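Trainee: Have a look at this prediction, sequence included:
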Amino acid sequence: MTVKMTAEELMEFLDGEFPQVNGEFAIEEVGDSRIRVRLLVAERHLRPGGTVSGPSIFALADVSVYLAVLAMIGPQGLAVTTSCSLDFMRKPAARTDLIAECRLLKLGRVLAVGEVLVFSDGMQAPVARASLTYSIPPK
């Protein structure tokens, strides 16, 4: 399958459709059924003790699958999460960006399934693993 949106096009779409997350994410790489997205960690993402909060990790996993789907199908703002399973495996490094490595396992006409490994920048072992399903709107 051919990539239909570049990293720049995806960021422009995200900024236009979801201005509330403007400046929170950076797309590092887009490929066939895969994407790498960075959460630019700021004070608002931290829980007491300085580690990144669970809701921030969920947001990174969710936006990563969303962007991976859009990269493959084009700009469709109404693709929505229908299911998510998230495993927190270890404590993220304090005050450090998180990186999501996402790959689409299935991209059908109606549903897409993605898997995400989340890493603290500089750590080799993942801090979280997520599996998400997205509903794709009819054309």
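Mentor: Received, thanks. Numbering: from 1, shown residues only.
Trainee: going forward, measure contacts between C-alpha atoms and count neighbours the same way
Mentor: Fine.
Trainee: where along this protein do the strands fall?
Mentor: Secondary structure of the chain (DSSP state E): strands at 25-31, 34-39, 80-88, 98-107, 111-120, 128-135.
Trainee: got a list of what the closest residue to V37 other than its chain neighbours touches?
Mentor: Closest residue in space to V37, ignoring its immediate chain neighbours: I27 at 4.5 Å, by C-alpha to C-alpha, 6 or more residues apart in numbering. I27 sits next to A7, M11, I35, R36, V37, R38 when contact means C-alpha atoms under 8 Å, 6 or more residues apart in numbering.
Trainee: Comparison target, given below:
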Amino acid sequence: MQLKMDVTALNAFLRSDFAQVAGMFEVIEAGAETVIRLRVDDSHLRPGGTVSGPTMFALADVGIYLAILSRIGPVALAVTTNATIDFLRKPLAGIDLLARVRVLKLGRNLAVGDCLIFSEGQAEPVARASMTYSVPPR
């Protein structure tokens, strides 16, 4: 597997093309597994002191998107066409979340990725997501 974008390039892409959310996310590994950090703050919490479902969904979506871009290059118009997420357990409030992402299939028109989300430092995942993206002609 040859990467077209490394950690530095992926983080730069986030800052340039998704500046509105770039401060929330950080790519910390790229390769066979891509790892993305979500910096959890009070705006991500829901009543009951846990990270909200939409926040975890956003992490999975951004994480799988960036893992795909690491393989195809900076193709901003790759878009989500299908998404499934399972919330497995309550994330720890105030603890950053880590998404561990694998690209399962990278075809000519579609890419499929899988994501496990963890509260940093914890062994058990808090959510699992699977997403399919439409990849524009290259």
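Mentor: Cool, the structure landed. What you are looking at is a predicted structure, and each value in this text was computed from that prediction instead of being measured.
Trainee: thinking again about what came up before, now the strands of structure 1 as a markdown table including distance to G50 of structure 1?
Mentor: A markdown table is the format used below for the strands of structure 1 (distance: least, C-alpha to C-alpha, whole Å):
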| stretch | distance to G50 of structure 1 |
| --- | --- |
| strand 25-31 | 19 |
| strand 34-39 | 15 |
| strand 80-88 | 16 |
| strand 98-107 | 13 |
| strand 111-120 | 13 |
| strand 128-135 | 17 |
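Trainee: Nearest approach to D15 of structure 1 belongs to which of these?
Mentor: Nearest to D15 of structure 1 among the strands of structure 1 is strand 25-31; the distance by C-alpha to C-alpha comes to 9.8 Å.
Trainee: Which residue numbers in structure 2 does stretch 111-124 of structure 1 align to?
Mentor: The aligned range for stretch 111-124 of structure 1 in structure 2 is 110-123, by TM-score structural alignment.
Trainee: Counting neighbours, which bits of that stretch end up buried?
Mentor: Applying a neighbour-count criterion of 16 or more other C-alpha atoms under 10 Å, one finds L110, A111, V112, G113, D114, C115, L116, I117, F118, S119, E120 buried in stretch 110-123 of structure 2.
Trainee: what's the answer for stretch 55-74 of structure 2, then?
Mentor: Within stretch 55-74 of structure 2, the residues scored as buried using 16+ other C-alpha under 10 Å are 55-57, 59-74.
Trainee: Now find how far off-centre it is within its chain.
Mentor: With C-alpha atoms, centre = their mean, to the nearest Å as the basis, stretch 55-74 of structure 2 stands 4 Å off its chain's centre.
Trainee: With stretch 40-58 of structure 2 instead?
Mentor: Here stretch 40-58 of structure 2 shows a centroid-to-chain-centroid distance of 15 Å under the convention C-alpha atoms, centre = their mean.
Trainee: Appreciated, that's everything.
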